[in-house]
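*Asks:* need coordinates for the following:
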Amino acid sequence: MKKLATLALAMVLAGVLGKAALAAPPADTLAEVKKKGVLVAGVKDSLPPFGYIDEKSRTIVGYDIDFINAIAKKLGVKAELKPVTSASRMPQLQEGNIDIIAATMTKNPERAKQIDFSHTYFFTGQKFITKKGAVRSLKDLEGKKIGTAKGSTSEQNVKKAIPSSTVLSFDDYPQAFLALQQGKVAAVTTDEAILAGILAKAPNKAQFEIPNLQISDEPYGLGMRKGDKNFVDFVNKTILEMEKSGEAKKIFEKWFGPTTQFHLQRNFKITADK
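*Replies:* Next up, the predicted model:
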């Protein structure tokens, strides 16, 4: 009887482990996405103009979303958007809940050990939002509280650039900006393109500015699972084609052109990384 019970338990455990193995992320995302007919992307949903909820359509729109839609179209599948934060996006990818990250994600060596990146599809630099006239140099932020988002490269960069500062990490950048408005921090730091989006939407934006103080370069990549070569190659080929056809520039102009709230110069082209 004891032997039978042990055998039954072993069979149950084998079944559970078998199901766990089935739930693992696909080894070939490209084939799996084509098979299921849906590309699931992790995106921001409160960060204009990269990813935010449009008030009229109640759908997520933005620069990152246009790239995902273009990749999904090339694949001949639908795009499904899942909101992620800076801290949750890599775990969501690695656990197989999403197929790709398109969420203002800076490529760096530390992250590249854990996931694979596409070629750079957006390029910016890390700066600050401060009260107008309050900050002229990095010296003015020494010993001050500076807000940013958890799990972002901005956290590490500002600690290196201003070691005497106290970095307060929030769930997202709008929360950090609220802390600035309330006088709880002296500045908010992240990539200039994100800061421009936050400031453009602020009702009291005349009280704030982005001083010309850059502390790092920030190349954005689309994130995919480590070793997922077929999918990475497909995404890279697609965004290089988008650059060649002018579609990538058109998307930039749509969100950052001179007639937009977020006007920036396009000082990059999508090229194959060396």
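*Asks:* contacts and neighbour counts: CA atoms only from here.
*Replies:* OK.
*Asks:* distance between the longest helix along the chain and the chain's centre?
*Replies:* Criterion DSSP state H: the longest helix present in the chain is helix 2-22. Put simply, helix 2-22 sits 40 Å off its chain's centre (CA atoms, centre = their mean, to the nearest Å).
*Asks:* all helices for this structure, in order.
*Replies:* For the chain, the helices defined by DSSP H cover 2-22, 29-36, 63-75, 89-94, 109-112, 153-161, 173-181, 192-201, 229-245, 247-256.
*Asks:* so which of those is nearest residue 124?
*Replies:* helix 192-201 (6.3 Å; CA to CA).
*Asks:* does anything pack onto the closest one? Which helices or strands?
*Replies:* strand 46-47, strand 122-131, helix 173-181 (3 or more CA pairs under 8 Å, 6 or more residues apart in numbering; DSSP states H and E).
*Asks:* for these, give me a markdown table that also has distance to residue 149 and mean neighbour count.
*Replies:* Compiled in a markdown table, the helices and strands packed on helix 192-201 are given as follows (distance: least, CA to CA, whole Å; neighbours: other CA atoms under 10 Å):
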| stretch | distance to residue 149 | mean neighbour count |
| --- | --- | --- |
| strand 46-47 | 12 | 20 |
| strand 122-131 | 13 | 22 |
| helix 173-181 | 6 | 20 |
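*Asks:* now those in CSV, please, with extra columns for distance to residue 155.
*Replies:* Shown next, in CSV, are the helices and strands packed on helix 192-201 (distance: least, CA to CA, whole Å):
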stretch, distance to residue 155
strand 46-47, 17
strand 122-131, 11
helix 173-181, 12
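*Asks:* here's the other one to compare against:
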Amino acid sequence: MKFKRIACAFLFSGPLGLGLIAQAHADQLQDVMARKELVCGVYADVVPFSYPDPKTRALVGMDVDLCNALAKEMGLKPTLKPLSVEARISEVKMGRVDLVIANLAYTKTRGEQIEFSNAYYSTKEVLLVKKADAAKTLADFEGKRISAAKGSTSEQSIYMSVKNGAAVTFQDSGSAYLALQQNKVSGFVTNLMTAIQYSQETKGTPGELAILREPMALEPIGAGMRKGEPAFAAAVNKGLMAMDASGEFDKIWNRWLGPDTRYGITRSDKIAPLSELKFQPMP
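*Replies:* Predicted structure coming up:
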């Protein structure tokens, strides 16, 4: 009996045993297709990407539509899981979501931790300031306190673009914005769409804000996935490219960010692999 136990232990500690263990775990694509469900991590409340509809309380937004369209393209049922900004990477790594579509910008650090899909658009991180400071440059904010959402590329851009900039971080963009309105910071870094929203909402008020013309950073946005799952990543990229070719991505873009929306952004880039883009990745 003792001999048999030793032999069994040897069998599963050798190459054959490792092979059997590997086969016992289906890859992510097989798992997703078996349960016929795609679990997407999205923002809990960030307009216009994913936020509760005021009437129905159901999540709506650009990233919600992207998750739904991608799931349909892959023949799966979409399931949305609301996430905080800082939880996006950890939820993917721990397998609690299949992928994250939450305005996730590529950085070197994130690229080491998770896999990125093809970039479906590129955006800017910008500095939102009081209207009186609109004509200033980034150099004028040297050593100043600047707010941002914790764990975001907005936070990282402060260290990259403002000399001796002191990042003051908050759990969400709304709190970071409020810090600027309460004069606790000299500026607030966020993505271009959110900055446009806040500048429009404050126009004509005593707390009117403006977007500094000099951008903090340029960054490609993609879906985040676990590393070591090439079949799943290929399926996601295939779905995204099909959405681009069919015009479905254009419809989603125009619905949330296009010329007839408050953001007025005309889409000019096609979905493409990160390797084909010219950009300086953030750390």
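*Asks:* so what number do they get for TM-score?
*Replies:* Once superposed, chain against chain, the TM-score is 0.85 (TM-score structural alignment, normalised by the length of the first structure); 250 aligned residues with a CA RMSD of 2.0 Å.
*Asks:* nearest to residue 42 of the first structure, out of the helices of the first structure?
*Replies:* When these are compared by CA to CA, helix 89-94 sits nearest residue 42 of the first structure, at 6.5 Å.
*Asks:* got the buried residues for that closest one?
*Replies:* Neighbour-count burial for helix 89-94 of the first structure, counted by 16 or more other CA atoms under 10 Å, picks out 89-90, 92-94.
*Asks:* which one of the helices and strands packed on helix 192-201 of the first structure lies nearest to residue 274 of the first structure?
*Replies:* Nearest of those to residue 274 of the first structure, taken as CA to CA: strand 122-131 at 15.9 Å.
*Asks:* run the chain-centre distance for that closest one.
*Replies:* 15 Å.
*Asks:* same check, this time on stretch 104-120 of the first structure
*Replies:* 10 Å.
*Asks:* in it, what's buried?
*Replies:* Within stretch 104-120 of the first structure, the residues scored as buried using 16+ other CA under 10 Å are 104-107, 115-120.
*Asks:* now swap in stretch 42-60 of the second structure and tell me
*Replies:* So, applying 16+ other CA under 10 Å, buried residues of stretch 42-60 of the second structure: 42-52, 59-60.
*Asks:* I'd like the buried residues of stretch 104-120 of the first structure laid out as CSV, including distance to residue 178 of the first structure.
*Replies:* What follows is those, written out as CSV (distance: CA to CA, whole Å):
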residue, distance to residue 178 of the first structure
104, 20
105, 22
106, 24
107, 27
115, 32
116, 33
117, 32
118, 33
119, 33
120, 30
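*Asks:* before we move on, the earlier item: turn the buried residues of stretch 42-60 of the second structure into a markdown table, including distance to residue 159 of the second structure.
*Replies:* Output for the buried residues of stretch 42-60 of the second structure, formatted as a markdown table (distance: CA to CA, whole Å):
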| residue | distance to residue 159 of the second structure |
| --- | --- |
| 42 | 26 |
| 43 | 24 |
| 44 | 26 |
| 45 | 26 |
| 46 | 23 |
| 47 | 25 |
| 48 | 26 |
| 49 | 25 |
| 50 | 27 |
| 51 | 29 |
| 52 | 32 |
| 59 | 33 |
| 60 | 33 |
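*Asks:* hang on, the earlier thing: next, check the buried residues of stretch 104-120 of the first structure against the strands and list the overlap.
*Replies:* Mapping these onto strands (DSSP state E) picks out 115-117.
*Asks:* now, which of those sits nearest residue 72 of the first structure?
*Replies:* residue 117 (17.2 Å).
*Asks:* now do the contacts for the closest one.
*Replies:* 107, 221-224, 232 (CA atoms under 8 Å, 6 or more residues apart in numbering).
*Asks:* same check on residue 169 of the second structure?
*Replies:* Taking CA under 8 Å, 6+ apart, we find residue 169 of the second structure in contact with 147-150, 155, 176.
*Asks:* can you tell me which of those residues are buried?
*Replies:* When the contacts of residue 169 of the second structure are checked for burial by 16+ other CA under 10 Å, the buried set is 147-150, 155, 176.
*Asks:* tell me which of the residues you listed is nearest to residue 268 of the second structure?
*Replies:* Looking across those and measuring by CA to CA, the closest to residue 268 of the second structure is residue 155, at 26.8 Å.
*Asks:* that closest one - nearest residue in space that isn't next to it in sequence?
*Replies:* Using CA to CA, 6 or more residues apart in numbering and skipping residues adjacent in sequence, the residue nearest residue 155 of the second structure is residue 148, 5.3 Å away.
*Asks:* against residue 146 of the first structure, how distant is the one residue sitting closest to the centre of the first structure?
*Replies:* Centroid-nearest residue in the first structure, with CA atoms, centre = their mean: residue 103, separated by 2.1 Å. In this view, residue 103 of the first structure and residue 146 of the first structure are 22 Å apart by CA to CA, to the nearest Å.
*Asks:* again with residue 213 of the first structure
*Replies:* For residue 213 of the first structure, the distance to residue 146 of the first structure - CA to CA - is 14 Å.
*Asks:* more neighbours: which of those two?
*Replies:* Neighbour tally, residue 213 of the first structure and residue 146, criterion other CA atoms under 10 Å: the higher count belongs to residue 146, 28 against 14.
*Asks:* can you give me every residue that contacts the equivalent of the more buried one over in the second structure?
*Replies:* Superposed on the second structure with TM-score structural alignment, residue 146 of the first structure falls opposite residue 146. Listed by CA under 8 Å, 6+ apart, the contact set of residue 146 of the second structure reads 158, 165-168, 185-189.
*Asks:* across to the first structure, which of those hold up?
*Replies:* Retained in the first structure: 165-168, 185-189, out of the contacts of residue 146 of the second structure (criterion both residues aligned by TM-score structural alignment, their matches' CA atoms under 8 Å).
*Asks:* re earlier: farthest-separated two in the buried ones among the contacts of residue 169 of the second structure?
*Replies:* 155 and 176 (10.6 Å).
*Asks:* any common contacting residues for these two?
*Replies:* In contact with both residue 155 of the second structure and residue 176: 147-149, 169, using CA under 8 Å, 6+ apart.
*Asks:* can I get those in CSV including distance to residue 259 of the second structure?
*Replies:* Output for those, formatted as CSV (distance: CA to CA, whole Å):
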residue, distance to residue 259 of the second structure
147, 29
148, 27
149, 27
169, 32
